[in-house]
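Enquirer: whatever this is, show me its structure:
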Amino acid sequence: MPRYFIELAYNGSNYHGWQIQPGTPTVQEELNRALSILLREDINVVGAGRTDTGVHASFYVAHFDTADPLTGLEQIVYKLNRITGKAIAIYDIYIVESGMHARFSALSRTYKYYIDKQKDPFTCDYAWKVYPLPDIGKMNEACRILFEYTDFTSFSKLHTDVKTNDCILYEAYWEDTGKQLVFTIKANRFLRNMVRAVVGTLLEIGQGKMNTTELRQIIESKNRCNAGTSVPGNALFLYNIEYPENIRDLKNKS
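Expert: Coordinates of the predicted model:
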C-alpha cells in the first residue's frame, strides 16, 4: 500500500487535541473524515505526536496509506482545504517509503510558548499574560540547567503509558521580541504535558518564587507534584518537526 505524508497546520482552540477521543472533536478525527470523503476509502492518519486540548500546530505531519497510488496531489490538497474549513490548513501531500513513520521517523520536535508583555487584542487568544513579568535572564539561566538532565519525569503527566521518560534536549531558551516573551524548546521527543509544565516552572523562577537550586531538586525528585503549575495550552504551538533529509526522495523521483 502506498504511504503518504501530509503536512498541515491547525488552530487547536476548538479541538480536544490531536488524538481521536470518543464524543469530542479532534484534529485527527476531522482529517480522517475529510480524507475518507475525498478519496472514497477509509483513511486513518497517524500523527507525529499528541497535542493537548487547545494547543496549536503551526507545522504538523501525519501519514496515511491508500489502496492505490494517488494522482493529482496538488488538486487533492486544494480540495482538502475546502473540506476541512478554516481551523486546519493542508500544505502538502507527498509519497514516502513504506517504512517512513510520521512519529517514529521524526528526528526532533520544536515547540514555542508565547507570553504577552502587555494586553493585546490581536494576540491574546494565542498568548498568555502573566503578572509580574518574569526576569528573562533568570529563566535562561534555568534553561541551561535543563541540559544537565535527560529524565524529565517531574514534568510529565502522571500515569502515562510511555516506556521511558528520557528526552534529549537540543534547544531551550527565552527571547524578548519587544511585545512578547517567547520560549523555544527543541528535543528528540517530549512527554505528555512536559512543555507546559517546564514553562510553568521557569516562570516561577523568573518571578522569584523558585531558584535554580530548587529546579535541580525538582528534576532529581522525579515527582510531578514538585514542579510548577502547567500553563494554559492556548499559548503553546508545535512549531516544527524534523525528518531525515531523504524523506522526500520518492516525491522528487515521481
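Enquirer: hey, let's count contacts and neighbours off CA atoms from now on
Expert: Noted.
Enquirer: strands of the stretch 1-150 of the chain, start to end?
Expert: Secondary structure of the stretch 1-150 of the chain by DSSP state E, counting those that start in this stretch: the strands cover 3-10, 46-47, 56-65, 88-96, 108-116, 128-129.
Enquirer: okay, the ones you listed in JSON lines with distance to residue 30 and mean neighbour count next?
Expert: Shown next, in JSON lines, are the strands of the stretch 1-150 of the chain (distance: least, CA to CA, whole Å; neighbours: other CA atoms under 10 Å):
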{"stretch": "strand 3-10", "distance to residue 30": "11", "mean neighbour count": "21"}
{"stretch": "strand 46-47", "distance to residue 30": "13", "mean neighbour count": "20"}
{"stretch": "strand 56-65", "distance to residue 30": "13", "mean neighbour count": "21"}
{"stretch": "strand 88-96", "distance to residue 30": "9", "mean neighbour count": "20"}
{"stretch": "strand 108-116", "distance to residue 30": "23", "mean neighbour count": "21"}
{"stretch": "strand 128-129", "distance to residue 30": "27", "mean neighbour count": "19"}
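Enquirer: one more, for comparison:
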Amino acid sequence: MRYFIQFSYFGKAYHGWQNQPNAITVQEVLEKALSTLLRKKIDVVGAGRTDAGVHAKEMFAHFDFDTIEDSKELTFKLNAFLPEDIAVQNIQSVQVEAHARFDAEERTYEYWVVKEKNPFYADFAHFVKLPLDIDAMNKSAQFLLEHKDFECFSKSNTDVRTFNCDVKHAMWEQKEDRLVFTIAADRFLRNMVRAVVGTLLNVGTGKMQPEEINIIIESKDRGKAGVSVPAKGLYLTKVSYPKKIFNEQK
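Expert: Predicted structure coming up:
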C-alpha cells in the first residue's frame, strides 16, 4: 500500500530535504526512523526539494509498505524517535498511483523579514535595516502573475526541462513584528523564491522601480535579478493535493 506522511521541520541543522552523500538531510533522518520502526528499508519521496536551511511548516512525502494497522500509533512512535526539529502530523493511506511530488497541485511559501534587530528571530527571519516601501514591493510582486518563464530567478546549472511556473498569488503583509511575503504557484524552480524576494527588496529600498521586474523576467538572466536572501527566512507552508488521491480514513 502507499501512504502519505505529513510533517514539518526546522531546517537549520539540515542540508535541505533531499539525500546527499556527505551531508545530513531531512529525508535521510525520516527514512532511517521509518525503516527502524517498520523493520524494513523504507524510501520516501518528497513533495519537492527545499534548500539547506529552509524550513517547512507543511511537507508531504509518500512511501510504500504492506499494511499499517494503526497510523496514529506509528505517528506517535515516529515523533518519539525523531529529533525535536522534525515533527509528524499525520500518516494516511492513498491511492496506489498517488505521488507526493507529481500530484501536488499548488505549493505556498512564506518569507519572513524583520526591520529591527531581534535576537529571537536570528534563526527565523532576515533582518533588513533599510526602510522598505511595501506598496512598491506589492506593485512589483503583481507583475509575477503576468509571466510564466522565470529562468531569471532559477539557480544556475539546474536540470529542469522547463522554467515555466504558474504563479497564482504574491503579496507582502505586515504581520505583527514581521513582514511576510507569501507566494503560491503550481511549482517553483530551485532558489526561485529567495531570488524573487531579493529582487523585490531592491524595489522596496528604492534601488529599482516596480516595473523593472518585467525587464528582468524577460531577460531570462539570473545576473540581472537580485541576490538570493538567506534560507533561514523561508518556509514551505502548504502543499495542496486533489482529494481523490486520499483513501477514506476509518
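Enquirer: about what we covered before: could you dump the strands of the stretch 1-150 of structure 1 to CSV with distance to residue 77 of structure 1?
Expert: Converted to CSV, those look like this (distance: least, CA to CA, whole Å):
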stretch, distance to residue 77 of structure 1
strand 3-10, 9
strand 46-47, 17
strand 56-65, 14
strand 88-96, 6
strand 108-116, 24
strand 128-129, 33
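Enquirer: can you check which of the ones you listed gets nearest to residue 152 of structure 1?
Expert: Of all the strands of the stretch 1-150 of structure 1, strand 108-116 sits nearest to residue 152 of structure 1, with 15.8 Å by CA to CA.
Enquirer: contacts for that closest one, please.
Expert: 123-124, 126-130, 179-190, 195, 199, 235-243 (CA atoms under 8 Å, 6 or more residues apart in numbering).
Enquirer: same thing but at 6 Å, please
Expert: For strand 108-116 of structure 1, the external contacting residues (CA atoms under 6 Å, 6 or more residues apart in numbering) are 127-129, 180-188, 235-242.
Enquirer: ditto for stretch 160-178 of structure 1
Expert: With CA under 6 Å, 6+ apart as the criterion, stretch 160-178 of structure 1 contacts 140, 143, 150-153, 181-189.
Enquirer: corresponding residues in structure 2 for it?
Expert: Mapping stretch 160-178 of structure 1 onto structure 2 (TM-score structural alignment) gives residues 158-176.
Enquirer: what about that stretch, how long is it end to end?
Expert: 37 Å (CA to CA, to the nearest Å).
Enquirer: just the contacts of stretch 160-178 of structure 1 now: which is nearest residue 254 of structure 1?
Expert: Closest to residue 254 of structure 1 out of the contacts of stretch 160-178 of structure 1 is residue 188 (30.2 Å), distances taken as CA to CA.
Enquirer: counterpart of that closest one over in structure 2?
Expert: Using TM-score structural alignment, the partner of residue 188 of structure 1 in structure 2 is residue 186.
Enquirer: now which of the contacts of strand 108-116 of structure 1 would you call buried?
Expert: Those of these that meet the buried threshold are 127-129, 180-188, 235-241, by 16 or more other CA atoms under 10 Å.
Enquirer: ok so, going back, among the strands of the stretch 1-150 of structure 1, which is nearest residue 81 of structure 1?
Expert: strand 88-96 (5.9 Å).
Enquirer: for the closest one, grab the matching residue range in structure 2.
Expert: Under TM-score structural alignment, the match for strand 88-96 of structure 1 is residues 86-94.
Enquirer: residue boundaries of the helices in structure 2?
Expert: Assigned by DSSP state H, the helices in structure 2 fall at 26-38, 71-81, 134-142, 192-204, 212-219.
Enquirer: winner for burial among these?
Expert: Across the helices of structure 2, averaging neighbours per residue (mean count of other CA atoms under 10 Å) puts helix 192-204 on top, at a mean of 23.
Enquirer: and the gap between the nearest residue to residue 44 of structure 1 once chain neighbours are set aside and residue 231 of structure 1?
Expert: Spatially, and ignoring its direct neighbours in sequence, residue 44 of structure 1 is nearest to residue 32 (5.5 Å; CA to CA, 6 or more residues apart in numbering). Here the criterion is CA to CA. By it, residue 32 of structure 1 lies 30 Å from residue 231 of structure 1.
Enquirer: what does residue 239 of structure 2 align to in structure 1?
Expert: Using TM-score structural alignment, residue 239 of structure 2 pairs with residue 241 in structure 1.
Enquirer: actually, residue 140 of structure 2.
Expert: Under the alignment (TM-score structural alignment), residue 140 of structure 2 pairs with residue 142 of structure 1.
Enquirer: could I get the contacting residues of its match?
Expert: So residue 142 of structure 1 contacts residue 212 (CA under 6 Å, 6+ apart).
Enquirer: try 10 Å this time
Expert: Each residue near residue 142 of structure 1 by CA atoms under 10 Å, 6 or more residues apart in numbering is listed here: 136, 172-173, 201-203, 205-206, 211-213, 215-216.
Enquirer: which one of these is nearest to residue 250 of structure 1?
Expert: The closest of the contacts of residue 142 of structure 1 to residue 250 of structure 1 turns out to be residue 172 (CA to CA; 33.8 Å).
Enquirer: number of residues surrounding that closest one?
Expert: By other CA atoms under 10 Å, the residues close to residue 172 of structure 1 number 20.
Enquirer: and it, how far from residue 147 of structure 1?
Expert: From residue 172 of structure 1 to residue 147 of structure 1 the distance is 8 Å (CA to CA).
Enquirer: try residue 105 of structure 1
Expert: Counting by CA to CA, the gap from residue 105 of structure 1 to residue 147 of structure 1 is 23 Å.
Enquirer: got it, and residue 83 of structure 1?
Expert: For residue 83 of structure 1, the distance to residue 147 of structure 1 - CA to CA - is 43 Å.
Enquirer: I'd like the helices of structure 2 written out as TSV, with distance to residue 13 of structure 2 added.
Expert: Putting the helices of structure 2 into TSV (distance: least, CA to CA, whole Å) gives the following:
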stretch	distance to residue 13 of structure 2
helix 26-38	9
helix 71-81	17
helix 134-142	31
helix 192-204	19
helix 212-219	33
